[in-house]
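Student: Sequence and predicted structure, then a few things I'm wondering about:
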Amino acid sequence: MPSVDLTSTGHAGLTGAGAARSGRLRPVRLWLYAVAALIVLMVVVGGATRLTESGLSITEWKPVTGMLPPLGEAAWQAEFEKYQQIPQYTQLNRGMSLSEFKYIFWWEWAHRLLGRLIGFVFLLPFLVFLWRGLIDRALGWKLGGLFLLGGMQGAIGWWMVASGLVNRTSVSQYRLAIHLTFACLILAATIAVATSLRAPPDGEPAAPRRARLVAGGLIGVVLLQIFLGGLVAGLDAGLTYTTWPLMDGHLVPPLENLLVMDPAWRNAFENVLTVQFDHRMTAYALWMLTLLHALDLWGVPGAGKRALHLFALVSVQALLGILTLINHVPIDIALAHQFCATLVLIAVTAHAVRLRQAWRVAGCGLAGRMAGD
């Protein structure tokens, strides 16, 4: 029976077609990477907004007219008077000067302006690419979904801010964690779509099924860790138990302290000790999983190097987290910690997509060889 050369026909044919498609869609891919970079910047500026306690300085949601900052002293005074009506001012910042208010206002205004900018940077090229016929129906649905997620994120942002305007001096830690995690979910989805537009990795063998499953699972673990980080930020939990590796003198705090609240589930979201402990434990689990994943793919062309880079990034992120804690959350290290979290998410998402691409190439090549036998 005739045989078909897997390398020359199956693999090369598929990667050749993928390379042609990748070249044609290169402008789309670069555009998505630019959007992803803006989302990363948005996350970092959002972290600065939180650390400077600026998030409640703008007490209204004006999607269009809010693009312009106050113009003139009368407009600034009017904004300041609105802020003076909320509990954060009356209970924490009473006596704040107008110049001090302007400082926190500019952080929140920049954060909201970035959100609007991302919307424009996404929508306008998207329409141009559609008009030029570069985006087919399947890709169009994916990109349209990303745009809708971005709109939802804006609404979630205001939902978060609204929680701190009445009866609270800060936003709800639940809503803050959801807002942060949703932004990172959009980032991961954007990277996944952009990476899928690259040509399949040439010469990379299919990784074992367990490695592909672990890579996909790691995306979930990273998002969970980001959610827990949002809870830590929302509760200012990083300002307590600022020793490492011990917490209050223990590797594992006493159960009665971890579960002091009733019902028990509240401890995972409202108990400062438990929230920080969960964040630490998930960090350890993530570090160990990425180490085992790197060892599992050791020596595999392409995949092994990506897994090792991912482990290195997670190690740097863990170190930044420790430094943030023991130094009582200085803004520079804390923002580096948040920035590195987005890099970890980008790396693990791209890695998982590339593993799937290599598996599909190998599978199609095998199917071609079997059909020729």
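Tutor: Thanks, I have it. Computed from a predicted model, the values in this text were never measured in an experiment.
Student: Only C-alpha atoms from now on, for both contacts and neighbour counts.
Tutor: Fine.
Student: Report the buried residues of stretch 363-373.
Tutor: 364-366, 368-369 (16 or more other CA atoms under 10 Å).
Student: Stretch 17-34 now?
Tutor: 18-19, 22, 25-26, 28-29, 31-33.
Student: what does stretch 244-253 give?
Tutor: Under the neighbour-count rule (16+ other CA under 10 Å), stretch 244-253 has Met247 buried.
Student: Next: stretch 267-285.
Tutor: Residues of stretch 267-285 classed as buried: 267-280, 282-283 (neighbour count, 16+ other CA under 10 Å).
Student: Ok, stretch 215-225 next?
Tutor: Neighbour-count burial for stretch 215-225 flags 215-216, 218-225 (criterion: 16+ other CA under 10 Å).
Student: who touches it?
Tutor: Residues outside stretch 215-225 that contact it (CA atoms under 8 Å, 6 or more residues apart in numbering): 181, 184-185, 279, 282-283, 286, 289-290, 293, 344-345, 348-349, 351-352.
Student: Who wins on neighbours among those residues?
Tutor: Neighbour counts for those (other CA atoms under 10 Å) peak at Val348, which has 30 neighbours.
Student: measure that one to Leu289 for me?
Tutor: Distance of Val348 to Leu289, given as CA to CA, to the nearest Å: 12 Å.
Student: would you list the buried residues of stretch 17-34 in JSON lines and tack on distance to Ser57 and secondary structure?
Tutor: JSON lines is the format used below for the buried residues of stretch 17-34 (distance: CA to CA, whole Å; DSSP: H, G, I helix; E, B strand; the rest coil):
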{"residue": "Gly18", "distance to Ser57": "49", "secondary structure": "helix"}
{"residue": "Ala19", "distance to Ser57": "49", "secondary structure": "helix"}
{"residue": "Ser22", "distance to Ser57": "45", "secondary structure": "helix"}
{"residue": "Leu25", "distance to Ser57": "42", "secondary structure": "coil"}
{"residue": "Arg26", "distance to Ser57": "41", "secondary structure": "helix"}
{"residue": "Val28", "distance to Ser57": "37", "secondary structure": "helix"}
{"residue": "Arg29", "distance to Ser57": "37", "secondary structure": "helix"}
{"residue": "Trp31", "distance to Ser57": "33", "secondary structure": "helix"}
{"residue": "Leu32", "distance to Ser57": "31", "secondary structure": "helix"}
{"residue": "Tyr33", "distance to Ser57": "31", "secondary structure": "helix"}
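Student: Got another one to weigh against that:
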Amino acid sequence: MTISALSQPPAAPAAAAPAADRMAAVRAWLAVVALLVVAMVILGGATRLTGSGLSITEWKPVTGAIPPLSDAAWAEEYAKYRATPQYKLLNAGMALSEFKFIFLWEWTHRLLGRLIGLVYILPLVVFAVRGTVRGRLLWILAGIGMLGGLQGAIGWIMVHSGLQPGMTAVAPVKLMLHLLAACLVLAAVLAVWVGLRPRAEPAAPTRLRVTAWLLVGLSFIQIGLGALVAGLHAGLIYNTWPLMDGQLVPGPQVLWPLTPWWLNLFGTVATVQFDHRVGAYALLALALSHAVDAARHAGGRPAARRAAMLAVIVGLQAVLGILTLLLQVPLWAGLLHQLGAVAVLAVAVIHARRIGLAAAPLRASAALAR
């Protein structure tokens, strides 16, 4: 359900202004939540790139917030990790100091998740009790909170998949679901944030509204493909561009070795990397065509400026992706590339929401504030 669909009968501008003032604190809160979710995504990327995700072998939502505080506690956690397949197959002989390094990465990642939960739930309760948010807006915000809780559960399911016999990393598909769930939370928060204070601007043609939302959908697909690349370490091979295995399009023996064919979409390293490349080309082409279309039919208007900015960000993200591939995914490049993906998604969501609300901004704002 879109927030614009929550509109009540038209309200006068004078009535809408006080409602917008009451929403200022809510918008500030949502902005903080969005920034924390972005930080969570980047920290999750660092956890993955440092191989830290399986260092904590238990899920303790409350007591797990306290790290080991004594030598005995560290020894106990280290003993649990030494029983995992990852340690036995990849990290046998790892020193305790090295274990502490990866443990603290994962512990910080989980701690930030707990912090986001508190930062989201406690103010929401206060806003609800005071009547600042109510009705359908309250239900939407509660639903986003439930999605955030589900995201934590998906995270543990993902980690648990990497603790199974013979596994040395989390299942790539579950890593993809974990990242996409976080991005969905971010997109939902930003959508509400925009809807609480839509800006009056000329209505855009239907075609621009459709392509704006297509950019959001394609951004999600590309992020999912990137998660598969990360999960299969597909960025560590075929480190050339624009050719891959010496060709623009590798042969079927490279891309489709598994049967049935659809298994290659999730389990063949070459296929996953190739799909991510094609997704980048498609996203860039759509962003550029959308920007040109907006310049022709909404020249000088906010929609045209946002479309141009989105195209620039997508282009920079494509360049960063190529650089990350050529350098074989150093930590700094991998994190910047993940941050770029989040930036593309965030700008695409804001752009699409503003275009969608351009027709009746005051009515939509008043409806959410009621």
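Tutor: Perfect, I can see it now. Source: prediction; values computed, not measured.
Student: hmm, back to that, of the buried residues of stretch 215-225 of the first structure, which is the nearest to Tyr89 of the first structure?
Tutor: Nearest to Tyr89 of the first structure among these, counting by CA to CA, is Gln225 at 31.7 Å.
Student: Now which residue in the second structure aligns to that closest one?
Tutor: Aligned by TM-score structural alignment, Gln225 of the first structure pairs with Gln222 of the second structure.
Student: helix, strand or coil for that match?
Tutor: Look at Gln222 of the second structure: counting by DSSP: H, G, I helix; E, B strand; the rest coil, its state is helix.
Student: Work out which residue lies at the spatial centre of the first structure.
Tutor: Cys184 (2.4 Å; CA atoms, centre = their mean).
Student: wait, what's in contact with that one?
Tutor: 223, 342, 345.
Student: same thing with Val314 of the second structure?
Tutor: Taking CA under 8 Å, 6+ apart, we find Val314 of the second structure in contact with 283-284, 287, 344.
Student: so Pro68 of the second structure, which of the three states?
Tutor: Remark: Pro68 of the second structure carries the secondary structure label coil [criterion: three-state DSSP].
Student: which residue in the first structure lines up with it?
Tutor: So Pro68 of the second structure corresponds to Pro70, using TM-score structural alignment.
Student: quick one: its match from Arg50 of the first structure, how far?
Tutor: 22 Å.
Student: again with Leu335 of the first structure
Tutor: As defined by CA to CA, Leu335 of the first structure lies at a distance of 10 Å from Arg50 of the first structure.
Student: mind listing the strands for the stretch 101-250 of the second structure?
Tutor: Counting by DSSP state E, counting those that start in this stretch, the stretch 101-250 of the second structure has no strands at all.
Student: What segments of it are helices?
Tutor: Taking DSSP state H, counting those that start in this stretch as the test, the helices found in the stretch 101-250 of the second structure are 135-162, 172-195, 206-231.
Student: in what helix or strand does Phe266 of the second structure lie?
Tutor: helix 264-267 (DSSP states H and E).
Student: Can you name every helix or strand that that helix contacts?
Tutor: If contacts are counted by 3 or more CA pairs under 8 Å, 6 or more residues apart in numbering; DSSP states H and E, helix 264-267 of the second structure sits against helix 269-297.
Student: what's the average distance of the helix or strand just after the helix it packs on to the first structure?
Tutor: Next along the chain after helix 269-297 of the second structure, taking DSSP H and E as the criterion, comes helix 302-326. Here the mean offset of helix 302-326 of the second structure against the first structure after fitting is 0.6 Å, by mean CA distance after the TM-score superposition for the first structure.
Student: how close does the equivalent of Ile121 of the second structure over in the first structure get to Met288 of the first structure?
Tutor: Using TM-score structural alignment as the criterion, Ile121 of the second structure maps onto Leu123 of the first structure. Applying CA to CA, the value for Leu123 of the first structure to Met288 of the first structure is 40 Å.
Student: Same check on Arg50 of the first structure?
Tutor: Counting by CA to CA - Arg50 of the first structure and Met288 of the first structure are separated by 30 Å.
Student: and if you look at Met96 of the first structure?
Tutor: Met96 of the first structure sits at a distance of 47 Å from Met288 of the first structure (criterion: CA to CA).
Student: any idea how far the closest residue to His337 of the first structure other than its chain neighbours is from Met370 of the first structure?
Tutor: Nearest residue to His337 of the first structure in three dimensions, chain neighbours excluded: Leu320, at 5.3 Å (CA to CA, 6 or more residues apart in numbering). Distance, Leu320 of the first structure to Met370 of the first structure, using CA to CA: 51 Å.
Student: And Lys82 of the first structure, by the same measure?
Tutor: Lys82 of the first structure sits 72 Å away from Met370 of the first structure when distances are taken as CA to CA.
Student: Pick out whichever of Pro70 and Arg50 of the first structure has more residues nearby.
Tutor: Legend: neighbour count by other CA under 10 Å for Pro70 of the first structure and Arg50, higher for Arg50 (20 against 15).
Student: Okay, and that one sits in which element?
Tutor: Judged by DSSP H and E, Arg50 of the first structure forms part of helix 26-51.
Student: The second structure: matching residues for that helix?
Tutor: If you align by TM-score structural alignment, helix 26-51 of the first structure falls on residues 24-49 of the second structure.
Student: With the first structure overlaid, report how far the matching stretch is off on average.
Tutor: With mean CA distance after the TM-score superposition for the first structure, stretch 24-49 of the second structure averages 0.4 Å from its match.
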